[in-house]
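*Asks:* What shape does this take:
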Amino acid sequence: MSKAKTVDLTSGPILKTLAELALPIMISSMLGTAYSIMDMAWIGLLGAKAVAGVGVGGMYVWLSQGLASLSRMGGQVNTAQACGRKDYDQARSYAAGSLQLTALSGILFAAVCVIFIQPLLGFFNLTDAETYTAAKSYTLITCGLILFSYLNLTLTGLSTAQGDSRTPLLANFIGLAGNMILDPLLILGIGPFPRLEVAGAAIATVSSQILVFVVMVLRIRHSRLEPNVLQHLNLLSVFPKEYYKHIFRIGFPTAIQGSIYCFISMILTRMVSGYGAAAIATQRVGGQIESVSWNTADGFASALNAFIAQNYGARKKDRIRKGYSLSFRVLTIWGLFVTAAFVFLPEPIARLFFHEKEALDTAVNYLVIIGFSEVFMSIELMTVGALSGLGRTRLSSTISVILTGSRIPLALILTHAGMGLNGVWWALTISSIVKGIVFTLTFRHISRRLPEKV
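*Replies:* Next up is the predicted model:
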């Protein structure tokens, strides 16, 4: 059997090269969106309090992903740049080092969540017992077994770094199939299965993540791609400290950014909780609906990150600029499509998840307001991926933290100005619009200043 080639990101037609890498990642990201939306659809049958509890627990899952980005982003960028230089031994060392850091951080995060579960949930000041119980159950299971999610994120980044986006797609597709089967069985207790409700949703999610991990490992081990830097990794080796320092240098700003971003959202969630369980549920479900554009843009950003990192390593400035320009056009079109759906069809979308009138009305307002920011949010995420590919993670994090942090005072001003809960939604939208504009101008400025031989 002949060996297959990984996608060479440093040569060939740019649009075709990007599409070949990006499409599987975007489909994989959409599958990730389907995971979350499916959970919310089934949990929605249990009522707004169950959805709110999952929303609170989901905040710590989100926080974990921010922390996981240290090893994922650091490993992905360094591995991709080494592949661009055709230094595959160095690429293998970066890949193995990032997986070591991933396993360590995943275990530590799980331990913290299990040991300190009460003060962690106490932050949100939940007054409803049913909401608190749902949040505790969901957090203990999903965060207690977060290691598999961590490993999946890093393996996805490393596969993308070497131009292989099909392995994560296959693994996520199989995981989604498992989640589709387990969700109704465990949440509602169909047939011989017990009715576990929120705990069932958490078990289904973790089981799917384990399945994704197993498929990913088997696919990597038996892959005939060449070169494949993920085969024959010595995960028990201790590499020179320079490798870990380079991973930290690239990944740490992204991890801090993700963690602060999540903490800001936690503060906003605490503000939203003052408007009742329906408001919390709307924020949680609304975020999952919005992930239709968020995950798609993030998937494209991951492809663009690998594309730019490899071409940066290969010293091809012109391909970097053209790749960004083509990506900008694609995601602008996608963002406009999502905006149209949210602004003109909010009620049919909201009815898929909410059945109580109060929650439905709140969700409609959320979708209409947040819809105006979808283009800018997509461009922001794509540009963060592009800047990270150049190694500019510190700059990206600084801009993102400052502008995202502005949501808190802006939300306070708008809510006290008589806009109420809608003031929080407008704070999200305004800040996303500003971030999209600032990031675009920043990348264009930096790309113009790149030397001809970067």
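
*Asks:* From here on, just use CA atoms for contacts and neighbour counts.
*Replies:* Will do.

*Asks:* And whichever strand or helix holds Leu336, what does it pack against?
*Replies:* Here Leu336 is covered by helix 317-344, with elements defined by DSSP states H and E. On a contact count with 3 or more CA pairs under 8 Å, 6 or more residues apart in numbering; DSSP states H and E, helix 317-344 meets helix 14-44, helix 277-313, helix 357-371, helix 374-389.

*Asks:* Using TSV, lay out those together with mean neighbour count.
*Replies:* TSV is the format used below for the helices and strands packed on helix 317-344 (neighbours: other CA atoms under 10 Å):
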stretch	mean neighbour count
helix 14-44	21
helix 277-313	26
helix 357-371	21
helix 374-389	27
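
*Asks:* now those in CSV, with distance to Glu347?
*Replies:* Formatted as CSV, the helices and strands packed on helix 317-344 follow (distance: least, CA to CA, whole Å):
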stretch, distance to Glu347
helix 14-44, 15
helix 277-313, 12
helix 357-371, 6
helix 374-389, 18
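
*Asks:* compare with the first, here's sequence two:
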Amino acid sequence: MSAAMSKSTHLTEGPIGKSLFLFSLPLLFGNVLQSLNGTVNSIWVGSYLGESAFAATSNANNIMFFLLSLVFGIGMASTILIGQSVGAQDIHRAKRVVGTSALFFLALSVMIALLGWLFSNAILTAMHTPTDAMPYAIAYLRIIFIGIPFMYGYNFIMMILRGAGDSKTPFYFLLLSTVLDIVLNPVFIFGLGPAPRMGTAGAALATFIAQFVSLACLVAHLYRKRYFLRLTREDRGLLRFDRQIISSLVRKGIPMGLQMMIVSTSGLAIVNLVNSFGSVATAAYGAAMQLSGYIQMPAMAIGGAVSSIAAQNVGAGKWDRVHKTTLLGIVFNIVMTGVLVGLIYLFNRQTLSLFLKDESALAIGMTVNHITLWSFILFGITFVLTGVIRSTGSVIVPLGITFVILWCVRTPLAYYLGQYYGLHALWWSFPISFMVNLLIISSYYLWGNWREAKMLQPPKTSESTESASG
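*Replies:* I've put the predicted structure just below:
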């Protein structure tokens, strides 16, 4: 136990730049794999099944992101709690978090899978999915819902491992999932060999099988290696709804989950707006978002890394390392995101041509990229600052900022520009909202009370106020 524990607490020691770089690389490569997987699926669907099928999967994937956001907050709260516990060398508390969180994820995933499968048609209709894309979208989305428990299960274990300081193991099994998904996609889409031809539903089935196999192998690996946070027969008493842990997960996790839900619902609102311009516009926007997903990868990887590193150092009381982590994270983001932005600008048409064949769709996609890509550097800085802030458990102010930016600035501005100035004008809502967001979150980092936040409160003081929770 002590050897495993000391191996996991390395984020509180040694050169911060090296720790940040080595921890973020697997996260970055994992993000690349996930986006590559989605990109390959989109190429198969868009190039061989047409714009309607591509528009269908784009709509369904936005719903999938929304579903992930439902449990993102609980997962992040678990990650931070485990990070702080490991940093403080309190392994028993970390395992308490694992047991309680596991029950939550299991119950929620089964409920969402059932409800989602039953109401797939109604959800897509509410999104104003183009009529010609509806049959493809329903077939795709229903299988995605069936796979929700496995998707949630893998993401839960991944966040547990990252909180404990391990970003490599999740990457290895994500690689397995990605390879399986890419290999199985053409098999089920086109009905190769004994497999039936399933079209867009085949892409979803390939993802389902890949996630199931990867999750099973990951769990087996952790128990075979006797991972120090695994729950054994002796720990079965921890597999329960611990009142103190539940209180923290709810108080801290729900605001973080709501923050992601605000992001995803705002994204759905933009998709709904773009859908009103027809399938060609939806396909173009979907392709541009595929590319912007790659642009956001360094920021998301570095943001996840700084959050895990900062959480462990908060637990260890090493605040000087927390602030150095922030500065290095910003520098890493500017360099890495800036390089990707430049590459996409140089090869704008060529990259979009991987997804789109229609000239009008290509023209729309190129306009989206010209207007929005540079501003993702600002988004990356914001993501790093937010990652450090939430490592203490400060969640309320970031939630409020996100709501204001997306639902009081970006979404209304997009609808206004789209209605009065046309499709091309609405893209300006992205850089404008990113600039406002960076200004506000930077001010909160410099002068806010996020450093005073606490993840756990003593059981006997549950009625105490949470004025320092941010």
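
*Asks:* And the TM-score between these chains?
*Replies:* After superposition, the two chains reach a TM-score of 0.93 (TM-score structural alignment, normalised by the length of structure 1), with 447 aligned residues with a CA RMSD of 2.1 Å.

*Asks:* Any idea how many residues pack against His445 of structure 1?
*Replies:* For His445 of structure 1, the count of nearby residues is 11 (other CA atoms under 10 Å).

*Asks:* related to what we said a few turns ago, of the helices and strands packed on helix 317-344 of structure 1, which is nearest Met73 of structure 1?
*Replies:* Checking those against Met73 of structure 1 by CA to CA gives helix 374-389 as the closest, at 8.1 Å.

*Asks:* just the angle between the closest one and helix 277-313, please?
*Replies:* Helix 374-389 of structure 1 runs at 40 degrees relative to helix 277-313, counting by axes from the mean of the first three to the mean of the last three CA atoms, to 10 degrees.

*Asks:* so where is helix 374-389 of structure 1 in structure 2?
*Replies:* Using TM-score structural alignment, helix 374-389 of structure 1 lines up with residues 376-391 of structure 2.

*Asks:* which residues are in contact with that stretch?
*Replies:* Contacts to stretch 376-391 of structure 2, defined as CA atoms under 8 Å, 6 or more residues apart in numbering, come from residues 80, 295-296, 298-300, 302-304, 306-308, 310-311, 314, 322, 326, 329-330, 333-334, 337-338, 395, 398, 431, 434-435, 437-438, 441-442, 445, 450-451.

*Asks:* how about the helix holding Leu336 of structure 1, aligned to which bit of structure 2?
*Replies:* Going by TM-score structural alignment: helix 317-344 of structure 1 matches residues 319-346.

*Asks:* And the matching stretch, what's buried?
*Replies:* Using 16 or more other CA atoms under 10 Å as the burial criterion, the residues of stretch 319-346 of structure 2 that qualify are 321-322, 325-326, 328-330, 332-334, 336-338, 340-341, 344.

*Asks:* now stretch 46-54 of structure 2
*Replies:* Going by 16+ other CA under 10 Å, stretch 46-54 of structure 2 has these buried residues: 46-47, 49-54.

*Asks:* hmm, who's touching that stretch?
*Replies:* Stretch 46-54 of structure 2 is contacted by residues 42, 45, 132-133, 136-137, 199-200, 279-280, 283, 355-357 when judged by CA under 8 Å, 6+ apart.

*Asks:* Do me a favour and get the end-to-end distance for that stretch?
*Replies:* Criterion CA to CA, to the nearest Å; first-to-last residue distance in stretch 46-54 of structure 2 is 5 Å.
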